[in-house]
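J.: What would the 3D arrangement of this be:
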Amino acid sequence: MITGGLITIAGGDTPPLTTGREAAREAAERELAKPIYHQDEPGLLQRALDRFWEWLGEFFDRASGATPGGGLGLLVIALLVVLAVAALWWRLGTPHRTARGAGTLFDEGPRSAADHRAAADAHAAAGRWNEAVRERMRAVVRSLEERTLLDPRPGRTADEAAAEAARSLPAHADELRAAARTFDDVTYGGRTADADTYARLRTLDLTLDHTKPILTGGPTP
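T.: Reported below is the predicted structural model:
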């Protein structure tokens, strides 16, 4: 029997049991907290996923309502965004490699131009075009050093070598810059070379080897 907010249990000669309202509430909470009452409820992860999919559905509903053409227009815009990102990724290469575009040209001890050419041709014969391009560019620069058109200088980049070589070989300035850019793209920009790329660099190497320079008063300082 409940009287004045108290629960009174009477029976026979047993004194009545009186439980306060606060104690009754706590007892009910303990009872309802037992796992048996929650075994069919979704877990925390499932509830989070449900909330996420609910939010995503509402987002797309609002976006499609605000986009000309509705859902189809939204799909077209999403496709254009994906294509733009893919085009930028292809053009710029992977970000962590692109940031290294100012790396040095030579990463090993001194080797002759003939050594680099032999290594380049060996890589090309095996279809390893990236390695072939790198070695052929090194052959170009080393050959210019051997002809005293460039000072041998550790730490020189491909761009620096091309700019310095263009002073005594101005007719080939564009090809030298393009070769340096190809070297950087392949070595640091995540690009992949092919047979045509290597053929252009090999032709430049052989052409420069037979080109008479314009004397500028000595080796590049």
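
J.: okay, CA-based contacts and neighbour counts for the rest of this
T.: Noted.

J.: Which of the three states applies to residue 116?
T.: Following DSSP: H, G, I helix; E, B strand; the rest coil, residue 116 is assigned to helix.

J.: now it: how far from residue 202?
T.: 12 Å (CA to CA, to the nearest Å).

J.: joint contacts of these two?
T.: residue 136 (CA atoms under 8 Å, 6 or more residues apart in numbering).

J.: how about the helices of the chain, start to end?
T.: Along the chain, counting by DSSP state H, helices occupy 21-32, 44-66, 70-92, 95-98, 113-125, 129-146, 158-168, 173-188, 195-209.

J.: orientation of the third one relative to helix 44-66 in degrees?
T.: Note on geometry: by axes from the mean of the first three to the mean of the last three CA atoms, to 10 degrees, helix 70-92 and helix 44-66 are set 100 degrees apart in direction.

J.: So which bits of helix 70-92 are buried?
T.: 71, 73-74 (16 or more other CA atoms under 10 Å).

J.: what helices or strands is it leaning on?
T.: Here helix 70-92 touches helix 44-66, going by 3 or more CA pairs under 8 Å, 6 or more residues apart in numbering; DSSP states H and E.

J.: Could you list the residues in contact with the helix it packs on?
T.: For helix 44-66, the external contacting residues (CA under 8 Å, 6+ apart) are 70-74.

J.: export the residues you listed to a markdown table and tack on distance to residue 81?
T.: Shown next, in a markdown table, are those (distance: CA to CA, whole Å):
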| residue | distance to residue 81 |
| --- | --- |
| 70 | 17 |
| 71 | 15 |
| 72 | 14 |
| 73 | 12 |
| 74 | 11 |
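
J.: another one to check against the first:
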Amino acid sequence: MIPVSASLALLLPAFQLLPAFEPPVDPDRGEAQRWAAEELSKPQYASAKPSWIAEIWNQFVDWLRSLNGDSIGGANIGVPLIGALAVVLIVVAVIVVRPRLNARKKTSAKVFDGEPTVDADAFRALASAAASREDWQTAVVEQFRAVVRAAEDRAVIDIQAGRTADEAAAQLGRAFGAASSRLEEAARIFDGVKYGKATATASDHAAVRALDTRLSAMRPDFAGQPANGLAVPR
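T.: Reported below is the predicted structural model:
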């Protein structure tokens, strides 16, 4: 039989391994708040916080739920969101993108339809006859043709098949620098009537006719850089 003293000697190392017993601590309110703040300031808690993107998403989900009586769950929230985004993209495409694409596709109308033997005076007569019957669309078209054909007859610009109104205005603008802005405006009116089917007015025809009269009295200065379509002064 093992003596009692020997048994106690054998159990002593085991008791030494047990953690020291501490009495329960009952902190006051301020101490408890301090302990909680110190605990939550540890890195593992900071890394567990949601990112700002997650917070925005959660707020958006809460907003959708408020509109739907909390019937939208987290699993199917992407379905209405994708649908809403698709509608927004379609609206943006219709309002913004499509008109810009159409504008890029638009080209300037050709000045002549194939009247190489008709001189400027003949076009002026056609324009005057159209104006007398208040056919302002025809009057604008024929008057602008008179402007271009007169420049060709004077060798200010070369005769060029398929020349557009924008090209004619640019070439004549380099020959008659002081009238470049009026030439651009006349080309815009011509394109609006001939290509865009716009409605012309008596003032539109009067503006193109005044331009025709002014250019007939001007000497070309050929200001600016030489370009294709400008005739060589003789």
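
J.: before we move on, back to that, wait, which of the contacts of helix 44-66 of the first structure is closest to residue 89 of the first structure?
T.: Of all the contacts of helix 44-66 of the first structure, residue 74 has the smallest distance to residue 89 of the first structure: 22.7 Å, by CA to CA.

J.: Need the counterpart of residue 168 of the first structure in the second structure.
T.: The alignment partner of residue 168 of the first structure in the second structure, by TM-score structural alignment, is residue 175.

J.: buried stuff in stretch 112-125 of the first structure?
T.: 113, 116-121, 123-124.

J.: now, which of those sits nearest residue 196 of the first structure?
T.: Closest to residue 196 of the first structure, out of all of those and judged by CA to CA, is residue 124, at 10.9 Å.

J.: Check the gap between the counterpart of the closest one in the second structure and residue 194 of the second structure for me.
T.: Residue 124 of the first structure maps onto residue 131 of the second structure when the alignment is built from TM-score structural alignment. Look at residue 131 of the second structure and residue 194 of the second structure: by CA to CA, they are 16 Å apart.

J.: Dump the buried residues of stretch 112-125 of the first structure to TSV, plus distance to residue 48 of the first structure.
T.: Formatted as TSV, those follow (distance: CA to CA, whole Å):
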residue	distance to residue 48 of the first structure
113	63
116	59
117	61
118	61
119	58
120	56
121	59
123	54
124	55
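
J.: Going by distance to residue 181 of the first structure, which of those wins?
T.: residue 120 (17.7 Å).

J.: so who does residue 137 of the second structure touch?
T.: Contacts of residue 137 of the second structure (CA under 8 Å, 6+ apart): 193-194, 199-201.

J.: try it again with 10 Å
T.: Each residue near residue 137 of the second structure by CA atoms under 10 Å, 6 or more residues apart in numbering is listed here: 127, 130-131, 189-190, 192-194, 197-202, 204-205.

J.: what does residue 129 of the second structure give?
T.: With contact taken as CA under 10 Å, 6+ apart, residue 129 of the second structure is in contact with 123, 135, 138-139, 142.

J.: Please type out the PyMOL selection for whichever of those residues turn out to be buried.
T.: To isolate the buried members of the contacts of residue 129 of the second structure in PyMOL, using 16+ other CA under 10 Å:
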select buried, resi 123+135+138+139+142
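
J.: farthest-separated two in the contacts of residue 129 of the second structure?
T.: Farthest apart among the contacts of residue 129 of the second structure by CA to CA are 123 and 135. That separation is 14.5 Å.

J.: Buried ones in stretch 99-110 of the second structure, by neighbour count?
T.: Buried residues in stretch 99-110 of the second structure (16+ other CA under 10 Å): 108-110.

J.: Most neighbours of all the contacts of residue 137 of the second structure, which one?
T.: Within these, neighbour counts (other CA atoms under 10 Å) peak at residue 190, which reaches 32 neighbours.

J.: and the gap between that residue and residue 226 of the second structure?
T.: With distances defined as CA to CA, the gap from residue 190 of the second structure to residue 226 of the second structure amounts to 25 Å.

J.: can you check residue 138 of the second structure too?
T.: 33 Å.

J.: Residue 220 of the second structure pairs with which position in the first structure?
T.: Match for residue 220 of the second structure (TM-score structural alignment): residue 213.

J.: Could you pull up the residues touching that match?
T.: 147, 149, 165-171.

J.: From residue 190 of the first structure, how far off is it?
T.: 34 Å.

J.: do the same with residue 157 of the first structure
T.: For residue 157 of the first structure relative to residue 190 of the first structure (CA to CA), the value is 17 Å.

J.: next one: residue 178 of the first structure
T.: 17 Å.

J.: nearest to residue 220 of the first structure, of the helices of the first structure?
T.: It is, among the helices of the first structure and with distance given as CA to CA, helix 158-168, at 6.7 Å.

J.: who does the closest one touch, helix- and strand-wise?
T.: helix 129-146, helix 173-188 (3 or more CA pairs under 10 Å, 6 or more residues apart in numbering; DSSP states H and E).

J.: what angle do the last one and helix 195-209 make?
T.: Here helix 173-188 of the first structure runs at 130 degrees with respect to helix 195-209, directions being taken by the same axes, to 10 degrees.

J.: same check, this time on the first one
T.: On the basis of the same axes, to 10 degrees, helix 129-146 of the first structure is oriented at 10 degrees to helix 195-209.

J.: Determine how far stretch 119-137 of the second structure lies from the middle of the whole chain.
T.: Distance of stretch 119-137 of the second structure from the chain centroid (CA atoms, centre = their mean, to the nearest Å) equals 41 Å.

J.: same deal with stretch 147-157 of the first structure?
T.: On CA atoms, centre = their mean, the centre of stretch 147-157 of the first structure falls 33 Å from the chain's centre.
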